[in-house]
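*Asks:* compute the structure for the input listed below.
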Amino acid sequence: MKKLKMFFDIEKEEQWLNVQLQKGYRCTNISGLGIYTFEKTDKRYVMRLDYQDYLSKKRFKDYKGIYEDFGWIYINGPWLGGIRYWQKEDDNQNEIFSDRQSKSNYYKRLMGYSSGLCILFLSFFYSLYKDSGLYLAEGLWSMKGALFWKAFLFETPFALLRSLPALMVVLFGSSFYKAYRKYSMLKEK
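*Replies:* Modelled structure (predicted):
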């Protein structure tokens, strides 16, 4: 079974994957385009996600070895860095972060990831629209009556597409804020 789904919140993605596992579908592959591949299983599994920056081949091998020593199976993850997908049979030892420090470091990595993407989309949005605005139809605002409404309605879907970087700024900004709150709570305790 394959499902197409996009996530901007790593914790919501993890929850959704675990719901699929509870329904009896084990994840076998995740593509970078948001295509999840599942197979039916009778065993109970649990899935955890981790965000890692770039790891050299040796560090990645060590990173993978540590998790595999505890029974985790590596599903997928981008080559350079990003979200790493781990799955194993449910044995009541289902957390990948053993202490507050490792959990705190996880949220710190997530904050860096979210803020980097937020800044990237913000600079992209600014460079695209600093002079032109969202509506590019020349003379649109000087048109009158029905001609204005036809041109406005025609141009609006394109304006919405051009505003997509701003939406991404909001999504990654909120992701940063959630990670920051959790990081702060762990630091306070």
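*Asks:* only C-alpha atoms for contact and neighbour calcs from this point on.
*Replies:* OK.
*Asks:* can you give me the helices for the protein?
*Replies:* Counting by DSSP state H, the chain has helices at residues 10-22, 57-69, 100-129, 145-162, 164-188.
*Asks:* turn these into CSV, columns for distance to Y36.
*Replies:* What follows is the helices of the chain, written out as CSV (distance: least, C-alpha to C-alpha, whole Å):
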stretch, distance to Y36
helix 10-22, 9
helix 57-69, 21
helix 100-129, 22
helix 145-162, 26
helix 164-188, 22
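*Asks:* nearest to L136, of the ones you listed?
*Replies:* Taking C-alpha to C-alpha as the measure, these were each checked against L136, and helix 145-162 came out nearest at 7.9 Å.
*Asks:* any buried residues in the closest one, and which?
*Replies:* In terms of neighbour count (16 or more other C-alpha atoms under 10 Å), helix 145-162 has its buried residues at 152, 155, 159, 162.
*Asks:* wait, what's in contact with the last one?
*Replies:* This points to R162. Taking C-alpha atoms under 8 Å, 6 or more residues apart in numbering as the definition of contact, the neighbours of R162 are L134.
*Asks:* do you know how far it is from S132?
*Replies:* According to C-alpha to C-alpha, to the nearest Å, R162 and S132 sit 11 Å apart.
*Asks:* equivalent analysis for M185, please.
*Replies:* Relative to S132, M185 is positioned 43 Å away (criterion: C-alpha to C-alpha).
*Asks:* state the number of residues packed around the spatially closest residue to K5 that is not a sequence neighbour.
*Replies:* Across the structure, with C-alpha to C-alpha, 6 or more residues apart in numbering as the measure, the residue nearest K5 apart from its sequence neighbours is G34 (5.3 Å). Residues within reach of G34, counting by other C-alpha atoms under 10 Å, total 12.
*Asks:* another for comparison:
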Amino acid sequence: MKKFKMFTDIEKEEQWLNEQLQQGYRCTNISGLGIYTFEKTDKSYVMRLDYQEYLSRKKFNDYKGIYEDFGWTYIHGSRLGGIRYWQKEDDDQNEIFSDRESIRNYYKRWMGYSFGLGFLFLAYFFMLNKDSGLYLAEGLWSMEGSLFWKALIFETPFALLRLLPAIVGVFFTSSSYNAYRKYSMLKEN
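*Replies:* So this is what the prediction gives:
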């Protein structure tokens, strides 16, 4: 079974993947385009996501080895940086972070990554639309009557597509803020 889904919040993605596992579908592959491949299973699994920055080949192999020693199976991710997907059979050791410090570092890494992506999407949006508005149809605002409404309805989907980078940027920036809040709470306690 394949499902298409896009996420800007790593915790919501992890929650959704674990819901699929509870329904009896184990994740076998994840493409970079948001296509998740599942297979039916009778066993109970748990899935955890981790964000890591660039790792050298040696550090990446060490990173994978540590998790695999504890029974985790590496599903997807690049050593160049990004989200790493881990899955294992459900038992009493279902967390990938062993202490408070590692959880704080995770949120710190995620905060930087999502803020960077949010900033890039917002910068792209402003560069794309700096000399024009969202509606590019020439003379749209001077049209009258039904011609105006037809042109407005026709142009609106294109305007929404031009707005999409700003929407994605806001979601990533919001995700960064949520990671910052969680990081700060762990730092205070």
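*Asks:* mind listing what the closest residue to Y124 of structure 2 other than its chain neighbours touches?
*Replies:* Computed as C-alpha to C-alpha, 6+ apart, the closest residue to Y124 of structure 2 that is not its neighbour in sequence is P165, at 7.0 Å. With contacts taken as C-alpha under 8 Å, 6+ apart, P165 of structure 2 has the following neighbours: 121-122, 124-125.
*Asks:* drop anything exposed from these.
*Replies:* Buried subset of the contacts of P165 of structure 2 (neighbour count, 16+ other C-alpha under 10 Å): 121-122, 125.
*Asks:* closest one of the buried residues of helix 145-162 of structure 1 to Y177 of structure 1?
*Replies:* R162 (24.7 Å).
*Asks:* the closest one -> structure 2?
*Replies:* Taking TM-score structural alignment as the criterion, the aligned counterpart of R162 of structure 1 in structure 2 is R162.
*Asks:* one step back: W86 of structure 1: which of the helices of structure 1 is closest?
*Replies:* Nearest to W86 of structure 1 among the helices of structure 1 is helix 57-69 (8.3 Å), distances taken as C-alpha to C-alpha.
*Asks:* please identify the buried residues of that closest one?
*Replies:* Within helix 57-69 of structure 1, the residues that count as buried by 16+ other C-alpha under 10 Å are K64.
*Asks:* got it, and stretch 89-107 of structure 2?
*Replies:* Neighbour-count burial for stretch 89-107 of structure 2, counted by 16+ other C-alpha under 10 Å, picks out 94, 96, 103-107.
*Asks:* equivalent range in structure 1 for it?
*Replies:* Aligned by TM-score structural alignment, stretch 89-107 of structure 2 corresponds to residues 89-107 of structure 1.
*Asks:* which outside residues touch the matching stretch?
*Replies:* By C-alpha under 8 Å, 6+ apart, the surrounding residues in contact with stretch 89-107 of structure 1 are 43-46, 48, 50-51, 67, 179-180, 182-183, 186-187.
*Asks:* at 10 Å what do you get?
*Replies:* Defining contact as C-alpha atoms under 10 Å, 6 or more residues apart in numbering, one finds that stretch 89-107 of structure 1 is touched by 26, 43-52, 67, 70-73, 86-88, 108-111, 113, 176, 178-187, 189.
*Asks:* buried subset of those, written for PyMOL?
*Replies:* For anyone working in PyMOL, the buried entries among the contacts of stretch 89-107 of structure 1, judged by 16+ other C-alpha under 10 Å, can be selected with:
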select buried, resi 26+45+46+47+48+49+50+51+52+71+72+73+86+87+88+108+109+110+111+113+176+178+179+180+183
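*Asks:* grab the nearest non-local neighbour of G32 of structure 1.
*Replies:* P78 (7.6 Å).
*Asks:* against K178 of structure 1, how distant is the one you found?
*Replies:* Following C-alpha to C-alpha, the distance that separates P78 of structure 1 from K178 of structure 1 is 23 Å.
*Asks:* do the same with T156 of structure 1
*Replies:* Distance of T156 of structure 1 to K178 of structure 1, given as C-alpha to C-alpha: 32 Å.
*Asks:* with K108 of structure 1 instead?
*Replies:* To K178 of structure 1, K108 of structure 1 is 11 Å away according to C-alpha to C-alpha.
*Asks:* repeat that for S142 of structure 1.
*Replies:* For S142 of structure 1 relative to K178 of structure 1 (C-alpha to C-alpha), the value is 44 Å.
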